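Engineer: Sequence and predicted structure, then a few things I'm wondering about:
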Amino acid sequence: MIRVLLADDQALLRSTFRMLIDAQDDLTVVGEAADGAQAVDLTRRHHPDLVVMDIRMPVLDGVAATRQICADPDLTGTRVLVLTTFESDEHVAAALKAGASGFLGKDVSTAGLLDGIRTVVAGEALLSPVATRVLVDRFLASPDGVGDLPRGLLPTLTDREREITGLAALGLSNQEIAARLVVSPLTVRTHVHRAMAKLGARDRAQLVVIAYQEGLVRAP
């Protein structure tokens, strides 16, 4: 069972999300926070698998709360999925730098939200199309926009890892990469994880940034 904590200052929105999530056989809500400070406190108390985090909240904003959660050595098993109406470059870059593993707009569909929760808990990064464009554009404009990332490690990748990393950087999912290369999604996921380990990438989002940074793929 995937345990989820909801952090949003709108009670109605939290109630809606709780209803949607609790209706799933494999998901359950273990707590609700109305501000960032509560989110950090409840996360430390309940150790959820995932925190669905809003950006703009009182007391402590979602970026600061994400930073505290991701920096806590006792919460290494907890991931953060940012869900917000504010998909600006500052918010995307700040959330990813703070340690968020996913970033979705609040206009996401119900299926998109539920799939997003499962995707992030499974260990993959999740970015909305808007967030992906912002991430790449901002990083290319300013290499410090997302954080200091390793350089010069592409030669450590095998040809297959390099190929799959390039396809991931173009926005293809594991399933889409598998179909293109005629391999299983599990094989793709294994190569992605190996590439992340060799390149020192925390998640798929950083893997994408490194691919652009090192010239493996080029921006349109």
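Structural biologist: It's in.

Engineer: Going by C-alpha atoms from here, please, whenever you check contacts or count neighbours.
Structural biologist: Noted.

Engineer: So which residues of this protein form helices?
Structural biologist: 11-22, 36-46, 62-71, 89-98, 110-121, 129-141, 159-169, 174-181, 185-199, 204-213 (DSSP state H).

Engineer: try this one next to it:
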Amino acid sequence: MIRVLVTDDEPLVRAGIRMILSSGEDIDVVAEAANGREAVDLARKLAVDVVLLDLQMPVMDGVTALAELRRAAPRARVLILTTFGERENVLRTLVGGSAGFLLKDSAPPDLLRAVRAAAAGEAYLSPATTRQVVDLVASGDTARRSEEARHRLERLSDRERDVLALLGEGLSNAETGRRLHMSEGTIKTYVSRVLTKLDCGNRVQAALLARDAGLRAAAPEREHP
């Protein structure tokens, strides 16, 4: 069973998340927390596998709680609950070691998928969040970043570069598979290989490299009548 701690300052939100997660036979919501401080204390005591963590909370916000959780419960994987208006904080939690991001208006299957991916040691990042974070950090010392990114991309094969280019656009594995006429499972294998070769912890970091290197996906092939 995947032991989950749900953290949000709104009781109705916590209840909704608990109801959705309870539909998964492999998921057990062992506790709820109303703020970051409670989440840290409970994660330390209960040995949870996954913490769902809201960013905007009283007493201790999600960004601060993430850092505390990394120290107090290093084995717990933290999924950030976020909205479109919190891009800067999303970037901070990415650097801080979160296992991924889940938009609060995500569909119930996405919530289940995200928890299972986090528990399996994988990163879960919605395509919309990926695109936002990539756009957010598209400024700064671009010349140095571009040179470093192009050098790192030399490790990839042509097909791996194709996959990375679409990942950089924020496409999901299924969407990438349709563009490249490959199965979703094959794309997942390619993504894992790309992350390993580039020494990236998750899809967003790889997408940023693609953006810095100026990697662009080829236009999709037209279907002839």
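Structural biologist: Looks like it arrived, so ask away. Quick caveat: nothing in here was measured; it's all calculated off a predicted structure.

Engineer: Next, the contact list for the closest residue to G123 of the first structure other than its chain neighbours, please.
Structural biologist: Distances taken as Cα to Cα, 6 or more residues apart in numbering put D203 closest to G123 of the first structure, at 7.7 Å, once the chain neighbours are dropped. Listed by Cα atoms under 8 Å, 6 or more residues apart in numbering, the contact partners of D203 of the first structure are 101, 123-125, 196.

Engineer: What separation do you get for D203 of the first structure and F17 of the first structure?
Structural biologist: Counting by Cα to Cα, to the nearest Å, the gap from D203 of the first structure to F17 of the first structure is 25 Å.

Engineer: And L50 of the first structure, by the same measure?
Structural biologist: Where F17 of the first structure is concerned, L50 of the first structure sits at a distance of 13 Å (Cα to Cα).

Engineer: Counting neighbours, go ahead and name the busier of the two.
Structural biologist: L50 (23 against 18; other Cα atoms under 10 Å).

Engineer: List the contacts of the more buried one.
Structural biologist: Counting by Cα under 8 Å, 6+ apart, L50 of the first structure touches 2-5, 78-81, 117, 120-121.

Engineer: Who wins on neighbours among those?
Structural biologist: V80 leads the contacts of L50 of the first structure on contacts (other Cα under 10 Å) with 31 neighbours.

Engineer: dump the residue contacts of the equivalent of that residue over in the second structure.
Structural biologist: Alignment note (TM-score structural alignment): V80 of the first structure maps to V78 of the second structure. By Cα under 8 Å, 6+ apart, the contact list for V78 of the second structure reads 50-53, 66, 98-100, 118.

Engineer: picking that back up, which of the contacts of L50 of the first structure lies closest to A179 of the first structure?
Structural biologist: V120 (21.5 Å; Cα to Cα).

Engineer: what's the distance between that closest one and L50 of the first structure?
Structural biologist: 8 Å.

Engineer: cool, E214 of the first structure as well?
Structural biologist: 31 Å.

Engineer: D115 of the first structure corresponds to which position in the second structure?
Structural biologist: Checking TM-score structural alignment: D115 of the first structure goes with R113.

Engineer: if we can go back for a sec, between V120 and L50 of the first structure, what contacts are shared?
Structural biologist: Going by Cα under 8 Å, 6+ apart, residues that sit against V120 of the first structure and also against L50 are 79, 81.

Engineer: Let me know how buried M1 of the second structure is, in neighbour terms.
Structural biologist: Each residue near M1 of the second structure was counted by other Cα under 10 Å, and the total is 11.

Engineer: List the residues that contact it.
Structural biologist: Counting by Cα under 8 Å, 6+ apart, M1 of the second structure has contacts 26-28.

Engineer: just the buried members of those residues?
Structural biologist: Buried residues within the contacts of M1 of the second structure, defined by neighbour count using 16 or more other Cα atoms under 10 Å: 27-28.

Engineer: Give me the subset of the contacts of M1 of the second structure that lies in strands.
Structural biologist: Of the contacts of M1 of the second structure, the ones assigned to strands by DSSP state E are 27-28.

Engineer: I'd like the contacts of M1 of the second structure as CSV, with distance to R131 of the second structure appended.
Structural biologist: Converted to CSV, the contacts of M1 of the second structure look like this (distance: Cα to Cα, whole Å):
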residue, distance to R131 of the second structure
D26, 31
I27, 29
D28, 31
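
Engineer: For A207 of the second structure, state which of the contacts of M1 of the second structure is nearest.
Structural biologist: I27 (30.1 Å).

Engineer: Kind regards, and thank you for your time.
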